[in-house]
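Asks: pasting the structure only:
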């Protein structure tokens, strides 16, 4: 009897699982249900698309119809899932249609965190989390000379650097005392900030946005220290929250994300999770390489293998050409200290516990050491215990 595999989500996680699955099984019925147009594109490219001269349309690598043909899959674009019935193994779509499945893969992604801003311009603050968001963002940049960007983490700094290509002055606002505060020690963050400021990015740190008011020439952002910033556009990049509501309502265990074991199985039989929405054995890693490893592992498990997810060390490239940066953070709560090796051309920050290297951050020309150091840090699951 033909099995039916239903995938909820058409992002990097959903489509890469589908591809890996099809390599191993050409016979099962495969269905992808997507809230958007279900075109295939690389989400990481959104944060450097301006400097690459890309439009939303040109970021599409393969349209939905081409993906359906390649995967031999039924792809439902612009389709909303209302509920998951795990007893009947059905998903209910908006409008009442119910789709039966033998195995369900949740590749739901994550939503931007929205700050509780006051003011009549609060709803105009834009976040860029998918292709449609990028299209709106790009359109609204027309004629803009000043942007206030809320969030000085990885994505916020990438967008701030990318906006330089449009000769747009960007001020990054963050409550932290340094950019990339969760990834870089203080001295390395200082080097990073200096390089981005030299390129034209401005930082307002240890301050949060309180309100956004509409003004004749754009918006006025009031900070909690009493100062204000004027901008033609306000962009929020304060972080993402895994989409877990459907899974929670279906009875799946949820913590930071949808909890799975290292086989990508949730607490409910025949339901699996991959990508930004998944918390795999305690780790939520919303980056390309972990997603690729998850997709391969789950595809193997759903085609008869008994495969446990293994992660290699996976340094993350921060796309900030003004200061090339690679980070491989130490495990949360790890006992150790940062040691810096620096000169005018770069900084290598090494997080060490005794003789063991647990993590690193490389900036400038020190990024050339990425491969050397990646072989010395523990694998994520080993480090997590």
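Replies: Arrived safely, thanks for sending. Here the structure is a predicted model, which is why all the values come from computation and not from measurement.
Asks: going by C-alpha atoms from here, please, whenever you check contacts or count neighbours.
Replies: Noted.
Asks: what sits against the residue nearest to the spatial centre of the chain?
Replies: In the chain, the C-alpha nearest the mean C-alpha coordinate belongs to residue 286, at 4.8 Å (Cα atoms, centre = their mean). Contacts for residue 286 (Cα atoms under 8 Å, 6 or more residues apart in numbering) come out as 275-276.
Asks: run a quick neighbour tally on residue 2.
Replies: Burial of residue 2 is recorded as 8 neighbouring residues (other Cα atoms under 10 Å).
Asks: now it: which helix or strand?
Replies: Counting by DSSP states H and E, no helix or strand carries residue 2.
Asks: re the thing from before, wait, a strand at the residue nearest to the centre of the chain?
Replies: No: counting by DSSP: H, G, I helix; E, B strand; the rest coil, residue 286 falls outside a strand, being coil.
Asks: any idea how far residue 275 is from it?
Replies: Counting by Cα to Cα, to the nearest Å, the separation of residue 286 from residue 275 is 6 Å.
Asks: likewise for residue 266?
Replies: Distance from residue 266 to residue 275, counting by Cα to Cα: 13 Å.
Asks: who has more neighbours, these two?
Replies: Using other Cα under 10 Å as the criterion, residue 266 and residue 275 rank with residue 275 on top: 33 against 26.
Asks: dropping in the other structure now:
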């Protein structure tokens, strides 16, 4: 019997495998991964420093434990070079492997900025556990109060800034926008986060970008577009991720910014599914959006697992808040979909130190919210309010 093959051993790939095994204990499973196959929580990478977590402490299970739990054949350190959708095979240096159905859980790649200077190649990225280990080692070499420059004040950049500052490091956060988290949150929330990070000791250099990184003795010298120059020990890029669609493109699957999937998680080729950071999910209005968050992965995995058993199941994507792990100013939000993000506006109120923002379209229909400092009760109440608004007046 040909196995169901899963390419990728991150949260997306392993969650599909786990959900499938709840439904089918015997169909062969083949999981192919370029890393060591151990399971860890990727979201914890950006808030592990203050907790003193070493790389191996973040790994909850080894590949052998995962293989036993899933009754699966897991090929580690194996890169898939191509997919033959006609023959239903995947090609690797280890040989060709047949599949009956295929799941692409390819994740995303860190976006690399073009920066001048003879030390531009020393910019670090943290997109997996191996990257995190390199970053930890660089910080250890720099000492207990390392000077860390972070490029990008988006979700990950803000989380790292808060975490590293809590761990005692000197943090400089750079972003071309006038406020942190500007692409996701309304100004009222971003302003609160800005103040909280500053009070934590983070130095924010906004409305500018890094243009050059050069060696300066044992340190690195950063030059900004506003001509400011300063020394630092480590530079971390957190400017975002780009869906890994290379395999899908080569296999002539439909792609855009991600791998296009239908309401069942199926790609343009029947029998091939995708989810996670590499997938572009179908929305209620027929458009497709990247949803690089945990909740969509869990929901999609359950539906795809059902579909792999032959019971084609729609992904029932309920509203779920993105929780920004910035303890100095915890934020929860559901940003409006791209289709409505330019046709409405945010309305914010501040009550007893808590800022609540709602996004309304021109017809006063609610499409998103942001809350800070957030708590479970208030967050869930806003999710319920948003759900009711969407049901009452569907797109």
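Replies: All right, it came through fine. Fair warning: this is a prediction, and the values are worked out from it, not measured in the lab.
Asks: thinking again about what came up before, the residue nearest to the centre of structure 1 corresponds to which position in structure 2?
Replies: With TM-score structural alignment defining the correspondence, residue 286 of structure 1 maps onto residue 292 in structure 2.
Asks: residue 349 of structure 2 -> structure 1?
Replies: Using TM-score structural alignment, the equivalent of residue 349 of structure 2 in structure 1 is residue 341.
Asks: what strand or helix carries its match?
Replies: strand 337-343.
Asks: gap between residue 324 of structure 1 and residue 315 of structure 1?
Replies: 13 Å.
Asks: cool, residue 221 of structure 1 as well?
Replies: Counting by Cα to Cα - residue 221 of structure 1 and residue 315 of structure 1 are separated by 35 Å.
Asks: more neighbours, those two?
Replies: Remark: of residue 221 of structure 1 and residue 315, residue 221 carries more neighbours, 25 against 20, as counted by other Cα under 10 Å.
Asks: SS state for that one?
Replies: Under three-state DSSP, residue 221 of structure 1 comes out as strand.
Asks: assess the claim that it and residue 208 are in contact.
Replies: No: in this structure residue 221 of structure 1 lies outside contact range of residue 208 using Cα atoms under 8 Å: 9.9 Å.
Asks: strands of the stretch 201-350 of structure 2, start to end?
Replies: Along the stretch 201-350 of structure 2, counting by DSSP state E, counting those that start in this stretch, strands occupy 203-206, 210-216, 219-224, 229-232, 234-237, 241-243, 259-260, 272-274, 279-282, 288-290, 322-324, 331-334, 344-351.
Asks: if we can go back for a sec, mean offset of the strand holding residue 341 of structure 1 relative to structure 2 (after superposition)
Replies: Average distance, strand 337-343 of structure 1 versus aligned residues of structure 2 after superposition (mean Cα distance after the TM-score superposition for structure 1): 1.9 Å.
Asks: ok, and what's touching that strand?
Replies: Under the criterion Cα under 8 Å, 6+ apart, residues 185, 188, 347-353 lie in contact with strand 337-343 of structure 1.
Asks: which of those residues fall in helices?
Replies: With DSSP state H as the criterion, helices contain residue 188 from among the contacts of strand 337-343 of structure 1.
Asks: which of the contacts of strand 337-343 of structure 1 are buried? Put it as a PyMOL command.
Replies: A single PyMOL command is used to select the members of the contacts of strand 337-343 of structure 1 judged buried by 16 or more other Cα atoms under 10 Å:
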select buried, resi 185+188+347+348+349+350+351+352
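Asks: can you add distance to residue 26 of structure 1 and give the contacts of strand 337-343 of structure 1 back as a markdown table?
Replies: Listed next are these as a markdown table, based on distance: Cα to Cα, whole Å:
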| residue | distance to residue 26 of structure 1 |
| --- | --- |
| 185 | 49 |
| 188 | 49 |
| 347 | 49 |
| 348 | 47 |
| 349 | 47 |
| 350 | 46 |
| 351 | 46 |
| 352 | 47 |
| 353 | 48 |
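Asks: and which of the contacts of strand 337-343 of structure 1 is nearest residue 119 of structure 1?
Replies: Proximity of the contacts of strand 337-343 of structure 1 to residue 119 of structure 1 (Cα to Cα) peaks at residue 185, which lies at 34.9 Å.
Asks: residue in structure 2 paired with the closest one?
Replies: By TM-score structural alignment, residue 185 of structure 1 lines up with residue 186.
Asks: skipping adjacent residues, who's closest to its match in space?
Replies: Closest residue to residue 186 of structure 2 in three dimensions, ignoring its sequence neighbours and counting by Cα to Cα, 6 or more residues apart in numbering: residue 346, at 6.4 Å.
Asks: what's near enough to touch the closest residue to residue 214 of structure 1 other than its chain neighbours?
Replies: Using Cα to Cα, 6+ apart and skipping the chain neighbours, the partner closest in space to residue 214 of structure 1 is residue 121 (5.0 Å). Residue 121 of structure 1 sits next to 211-214, 219 when contact means Cα under 8 Å, 6+ apart.
Asks: any idea how far residue 57 of structure 1 is from residue 232 of structure 1?
Replies: 24 Å.
Asks: of those two, which one has the most company?
Replies: Shown here are residue 57 of structure 1 and residue 232; by other Cα under 10 Å, residue 232 has more neighbours (21 against 13).
Asks: run a quick neighbour tally on the closest residue to the more buried one other than its chain neighbours.
Replies: Ranked by Cα to Cα, 6+ apart and with sequence neighbours excluded, the top spatial neighbour of residue 232 of structure 1 is residue 218, at 4.3 Å. For residue 218 of structure 1, the number of neighbouring residues by other Cα under 10 Å comes to 16.
Asks: residue 218 of structure 1 maps to what in structure 2?
Replies: Match for residue 218 of structure 1 (TM-score structural alignment): residue 219.
Asks: so that match is in contact with residue 235, correct?
Replies: No: with contact defined as Cα under 8 Å, residue 219 of structure 2 does not count as touching residue 235 (10.3 Å).
Asks: surely residue 135 of structure 1 touches residue 56?
Replies: Yes: Residue 135 of structure 1 lies in contact with residue 56 (Cα under 8 Å); the separation is 5.2 Å.
Asks: more neighbours: these two, which one.
Replies: Neighbours were counted for residue 135 of structure 1 and for residue 56 using other Cα under 10 Å; residue 56 has more, 19 against 14.
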